[in-house]
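1. below: sequence and its predicted model.
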Amino acid sequence: MRILTPFLLFIFLFAVEVHAQETVERTNNGTIILEDFEADPGGDLPQHWYDRDGNKKLVNHDKDFSQHYHYTIRKDAGNKFLRYQGVTAKHINLPLINENKENIYDINLYETPILSWKVRAHELPKGANEKSSDLNDSVASIYVVFDMGRVALVKKVPKSIRYTWSTTLPKGETGSKLFGNQQIIVVESGEDKKGEWVTFERNLVKDYRDRFGDDPPKHPLAILILSDGNSTNSYVKADYDDIMLKPAK
């Protein structure tokens, strides 16, 4: 897996070309539907998601560029979802702020702290381990990017939590990268639930406090998705759906 460097994340967070307010879809109980892929045409890249560096929407790139992103919209029993199948590591990004640092989806994490999403794992990377630089692949990971941290009191890098379905690390395992600015939480492990939709829910406020030791900002900066198998040279296949922020129960 190609780790998203501080430089690339800096570009992403402050150079995204999001000019207009996105349509905010909320349910009756206040849940914010960030992405359910239902508005996307089938068989193509997701229309609201940006490239790895956050420079441009994937659908606005030419084919020579976008062919390296192995994410497509699929439909099954009337439901649309995002599928990754391939080997290479390419994050895709859903900005939650625009270039003016405005809160696109009107998010307040203290009102909707529960991140909910679905994953269906089909093919896991063989022997992968997210805590090892040489084996750092995942069948499915979602990152929440919060704010800017620091390295050596000078250089800033983004603070993020990565929720991952690991091949070898046990469920509940934690770790960190980028000098502690990227926190890893394993939400599922192994192949026991392979082939079935699994819904995950995490309290972002609690996880941020537990992992970083202070309170998160009200407005996260982005959601990132990554599936890959390039470190272990594995073919990987996984589906994503229904990314939401919910009020606490």
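-> Looks like it arrived, so ask away.
2. contacts, neighbours, all on C-alpha from now
-> Will do.
3. look up how far V187 lies from L169.
-> For L169, the distance to V187 (CA to CA, to the nearest Å) stands at 10 Å.
4. what strand or helix carries D64?
-> helix 63-66 (DSSP states H and E).
5. tell me which stretches of the chain form strands.
-> 25-26, 32-35, 71-76, 79-86, 92-95, 114-123, 138-148, 158-166, 174-177, 182-189, 197-203, 222-228, 236-246 (DSSP state E).
6. for the first one, give me every contacting residue.
-> Defining contact as CA atoms under 8 Å, 6 or more residues apart in numbering, one finds that strand 25-26 is touched by 32-34.
7. tell me how far that strand lies from the chain's centre.
-> In terms of CA atoms, centre = their mean, to the nearest Å, the centre of strand 25-26 is found 20 Å from the chain centre.
8. then the second one?
-> On the basis of CA atoms, centre = their mean, strand 32-35 is displaced by 13 Å from the centre of the chain it belongs to.
9. now do the buried residues in that strand.
-> 32-35 (16 or more other CA atoms under 10 Å).
10. swap in the third one?
-> Residues of strand 71-76 classed as buried under the neighbour-count rule (16+ other CA under 10 Å) are 71-74.
11. quick one: it to strand 222-228, angle?
-> Interaxial angle of strand 71-76 relative to strand 222-228 (axes from the mean of the first three to the mean of the last three CA atoms, to 10 degrees): 80 degrees.
12. can you check what angle separates strand 71-76 from strand 236-246?
-> 80 degrees.
13. same check, this time on the fourth one
-> Note on geometry: by the same axes, to 10 degrees, strand 79-86 and strand 236-246 are set 140 degrees apart in direction.
14. presented hereafter is structure B, for comparison with structure A:
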Amino acid sequence: MYTSPMKKHAKGVLAALALTAALPFFGPPQACAETFLREDFATLDNWKEQTFKKIPRHTTYTAGKVNGVDALMADSRSSASGLVLQKVFDVYEHPLLRWRWKVGNIIPEADGTKKTGDDYPLRIYVVFTYDPGSATGFTKLRYSLAKMVNGDYPPHSTLNYVWANVENTPDHFRSPYTDRAAIIPLRRGPADAGIWLEESVNIVDDYRRVFGEDPPHKAALAIMTDTDNTRSRATAFIDWIEVD
């Protein structure tokens, strides 16, 4: 019987983000130049914490002032949990994702290409919702069996933008836990730790580049700092995040 990657290891696809299938979808595809999201982290009202049954220690996320600026602060101590944005958007209408982040440190023992080193000071997830209406053949059967086991569909796939710990980390690679999760390191190593840096990515272009196909329409965002595999500590910050 098919075993969901989430059952094998919750962090691989940020487990219960399968619940994005149940979140409201903000309108059918249409010409739209409006910004979908501008989050400045004055509060965490738009986000829900995601914890994992087999990981008892949870990362602490706090909205507060960092040098006088509202920001999200993450503190992970041999722990893992995430924040999930409680909105779903169409990546073809809003393909641009931007944010400003900073890490207090990297995790020297971590190597994301291995299960034992699957920790990062900061991850930005784009989680694509599985659509049973557009699936065919073995894919439909596989996800139906996963729903029978877990009570809901797992995500179709994820893009995982990370601050990598190792300088020679590949340009992109698949999670050691599931080939439906693509890891894209935007920063590597300790050189820029402690510095605010801005990132800008095109979700659709990146998905096509790493998966070789068009992405599903519906997606949600998530954030995670995790140190449970390496039993270490990491701190990280996000000033703002924007979806256009």
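-> In hand now; what should we look at? This is a predicted model, so every value here is computed, not measured.
15. got the contact list for M148 of structure 1?
-> Residues counted as contacts of M148 of structure 1 (CA under 8 Å, 6+ apart) are 156-159.
16. need the max-distance pair from those residues.
-> Among those, the pair separated by the greatest distance (CA to CA) is K156 and K159, at 9.3 Å.
17. between these two, which is the more surrounded one?
-> K159 (24 against 16; other CA atoms under 10 Å).
18. separation between the more buried one and T31 of structure 1?
-> Counting by CA to CA - K159 of structure 1 and T31 of structure 1 are separated by 24 Å.
19. same question, L153 of structure 1
-> Counting by CA to CA, the gap from L153 of structure 1 to T31 of structure 1 is 37 Å.
20. neighbour count for these two, which is higher?
-> Set L153 of structure 1 next to T31 and count neighbours by other CA under 10 Å: T31 wins out with 20 against 7.
21. what sits against the more buried one?
-> Contacts for T31 of structure 1 (CA under 8 Å, 6+ apart) come out as 112, 244-247.
22. got it, and L124 of structure 1?
-> Taking CA under 8 Å, 6+ apart as the contact definition, L124 of structure 1 lies against 138-139, 167, 190-191, 234-237.
23. which position in structure 2 aligns with it?
-> Using TM-score structural alignment, the partner of L124 of structure 1 in structure 2 is I106.
24. now swap in D76 of structure 1 and tell me
-> Aligned partner of D76 of structure 1 by TM-score structural alignment: V66.
25. and which of the buried residues of strand 71-76 of structure 1 is nearest to G195 of structure 1?
-> Among those, and counting by CA to CA, the member closest to G195 of structure 1 is R74, at 15.3 Å.
26. shouldn't H9 of structure 2 be in contact with Y177?
-> Yes: counting by CA atoms under 8 Å, H9 of structure 2 does reach Y177; the two are 6.9 Å apart.
27. quick check, nearest of the buried residues of strand 71-76 of structure 1 to F14 of structure 1?
-> The nearest member of the buried residues of strand 71-76 of structure 1 to F14 of structure 1, counting by CA to CA, is Y71 at 24.0 Å.
28. do you know how far the nearest residue in space to the closest one that is not next to it in sequence is from N93 of structure 1?
-> With sequence-adjacent residues excluded and distances taken as CA to CA, 6 or more residues apart in numbering, Y71 of structure 1 is closest to Y84, at 4.5 Å. Using CA to CA, one gets 14 Å for the distance from Y84 of structure 1 to N93 of structure 1.
29. who has more neighbours out of these two?
-> Counted by other CA under 10 Å, Y84 of structure 1 and N93 do not tie: N93 has more neighbours, with 26 against 23.
30. aligned partner of that one in structure 2?
-> Alignment note: N93 of structure 1 maps to V84 in structure 2; criterion TM-score structural alignment.
31. can you tell me the closest non-neighbouring residue to its match?
-> Closest to V84 of structure 2 by CA to CA, 6+ apart is A222, at 4.4 Å.
32. ok, now how distant is the one you found from D70 of structure 2?
-> Distance of A222 of structure 2 to D70 of structure 2, computed by CA to CA: 19 Å.
33. higher neighbour count, those two?
-> For A222 of structure 2 versus D70, neighbours defined as other CA under 10 Å are more numerous around A222 (21 against 17).
34. residue in structure 1 matching that one?
-> Under the alignment by TM-score structural alignment, A222 of structure 2 pairs with L224 in structure 1.
35. how about W240 of structure 2?
-> With TM-score structural alignment as the matching criterion, the partner of W240 of structure 2 in structure 1 is D242.
36. count of residues packed around the residue nearest to its match when sequence neighbours are not counted?
-> Counting by CA to CA, 6+ apart, D36 is the residue found nearest to D242 of structure 1 once chain neighbours are left out, at 4.4 Å. Counted with other CA under 10 Å, residues neighbouring D36 of structure 1 total 18.
37. related to what we said a few turns ago, neighbour-wise, which one of the contacts of L124 of structure 1 leads?
-> Going by other CA under 10 Å, V139 tops those with 31 neighbours.
38. one step back: residues contacting the residue nearest to D242 of structure 1?
-> Residues counted as contacts of D36 of structure 1 (CA under 8 Å, 6+ apart) are 80-81, 241-243.
39. which among those gets closest to N203 of structure 1?
-> I243 (13.6 Å).
40. please name the nearest non-neighbouring residue to that closest one.
-> Here the residue nearest I243 of structure 1, using CA to CA, 6+ apart, is W117, at 4.4 Å.
41. what sits up against stretch 79-88 of structure 1?
-> Applying CA under 8 Å, 6+ apart, the set of residues contacting stretch 79-88 of structure 1 from outside is 1, 36-38, 40, 42, 46, 68, 70-75, 227-230, 233-241.
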